[in-house]
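[1] Fold the stuff below for me.
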Amino acid sequence: MTIHKEGSVSIGLAALFVLITNGLIHYVWVAPDWFATAWLVASLAFFFIIVQFFRKPARTVAVNSKHVIAPCDGKVVVIEEVVESEYFKGPRRQISIFMSPINVHINWNPIGGVVNYFKYHPGKYLVAWHPKSSTENERTTTVIKAPNGVEVLFRQVAGALAKRIVWYVKEGQQVAQGSEMGFIKFGSRVDVYLPLDARIRVNLEDKTTGGMTVLAELP
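    A predicted model of the protein is given here:
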């Protein structure tokens, strides 16, 4: 396991915070020993929390053109039929995965193919499980068209703590199943929109492993 490139600035700032605050406490304020020790422990715990958030685990993707794999680590919180109004403008099966702050926050492409559509939407920062977060929060929409013509749409959705969404795809790009699509900093969710005849392979409350868990089988 390594540290993701998106964490370099945040980890650097966290390290600077630890060094500066502990230096001030020891050499400027000259705080009591008990307080200096408590702050050192608390600040180091904060630093390691930041580091673990940006961890990049090694994942082996079992590529299968019939499978839609989980685009992120997390927990399945929605499986329902909805009307997708941005791109398909019709009914689709939605699977939503909630990512807590302790999850790996890398996002993976759920299928291989060509990016037919991409759009970034600025927006609000409602809690990620709010029903309107998929349409009102900061988010991206990506549609990948598989070689057999089936299209899968997925959204990176910012949460109350997520203030920055990163993506590595663009329209017309050929992407491999399980390749890195982007990153969301801190708590968030990813929504996947599938054809109605896709066979769902997960249940509500299931834990997913990004790039590995099979969400559904395509027709």
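[2] drop to CA atoms for contacts and neighbour counts, all remaining ones
    Fine.
[3] which ones are touching the nearest residue to residue 132 once chain neighbours are set aside?
    Closest residue to residue 132 apart from its sequence neighbours, by CA to CA, 6 or more residues apart in numbering: residue 126 at 7.9 Å. Contact partners of residue 126, counting by CA atoms under 8 Å, 6 or more residues apart in numbering, are 132, 133, 137, 159, 160.
[4] I have a second one here; can you model it like the first so I can compare?
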Amino acid sequence: MGVSLKDTVIKPIHREGPKFIGIFAVVTVILFAIWEPLGVVGLALTIWCYYFFRDPVRVTPMDEGLIVTPADGLVSLIEPAVPPAELGLGDAPLTRVSVFMSVFNCHVNRAPVAGTVTTVAYRPGKFLSAELDKASEENERNGIVLTMADGRQLGVVQIAGLVARRILCEVDEGAQLERGGRFGIIRFGSRLDIYLPEGTAPRVSVGQTMISGETVLAVLDDASPAVARED
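    Here you go, the predicted model:
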């Protein structure tokens, strides 16, 4: 069955969306009453707000050992880094993959692997541009640790950005998540850091476009680094 025009244009909306879309819509009506060109701008922003909060259906690959990206956006950094202390993942550097989400990306976050949420840790901080390396240490953040069935752990950190002022984590410690399962959202522009288990190399490159819940980020026990793509 083909995809209809309706399905292409009309997307499911995250539960955080309706109140903001409603505010934008009311302001748009007021702007139209003041001056029609202002109303047109308001209408464009209302449509943008609607698509910002989209929560599309994603088809998550289920092959054994896959780690999928928890966020839409671009891979901005791949480097060894010590995980935030509040995650309890130790002092040794792990491979960190950072995915930057612009204000045009879908911001619903999904679990990279199946497992139990064994840590949820919030830390207040600054609101620097999420593209900066130091945003991982200085910005407001919320981290979760997923413990897999074999005991290995993976950390995911939601990081607020220059525009993002609200991190929403929708799971508590003890929750069971399936790979690709939703666990939160950030509004409006932001970043996610993924700390891979020791001995696992990313299968993506800096600058690569990621699709949350679908793009394979790494394969457990695969220590072979990705081959850089040529444009």
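[5] Please list which of the contacts of residue 126 of the first structure are preserved in the second structure.
    Checking these against the second structure (both residues aligned by TM-score structural alignment, their matches' CA atoms under 8 Å), the contacts still present are 133, 137, 159, 160.
[6] JSON lines for these, including distance to residue 182 of the first structure?
    Formatted as JSON lines, those follow (distance: CA to CA, whole Å):
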{"residue": "133", "distance to residue 182 of the first structure": "19"}
{"residue": "137", "distance to residue 182 of the first structure": "17"}
{"residue": "159", "distance to residue 182 of the first structure": "16"}
{"residue": "160", "distance to residue 182 of the first structure": "19"}
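[7] Looking at these, spot the one nearest residue 217 of the first structure.
    residue 133 (26.4 Å; CA to CA).
[8] Which residue in the second structure aligns with the closest one?
    Aligned counterpart of residue 133 of the first structure in the second structure: residue 135 (TM-score structural alignment).
[9] Grab the nearest non-local neighbour of its match.
    residue 128 (6.1 Å).
[10] In a helix, that neighbour, correct?
    No - counting by DSSP: H, G, I helix; E, B strand; the rest coil, residue 128 of the second structure is not found in a helix; it is coil.
[11] For residue 68 of the second structure, list the residues it contacts.
    Residue 68 of the second structure makes contact with 60, 111-113, 179-180, 212-218, according to CA under 8 Å, 6+ apart.
[12] And the helices in the first structure, which stretches?
    Along the first structure, the segments classed as helices by DSSP state H run 8-27, 33-53, 133-136.
[13] same for the shortest one, what does it pack against?
    It refers to helix 133-136 of the first structure. Contacts defined by 3 or more CA pairs under 8 Å, 6 or more residues apart in numbering; DSSP states H and E place helix 133-136 of the first structure against strand 151-158.
[14] Name the residues that touch the strand it packs on?
    The contact list for strand 151-158 of the first structure, computed with CA under 8 Å, 6+ apart, reads 111, 125, 128, 133-134, 137-145, 164-165, 184, 187-195.
[15] Show me which of these are buried.
    111, 125, 128, 133-134, 137-145, 165, 184, 187-195 (16 or more other CA atoms under 10 Å).
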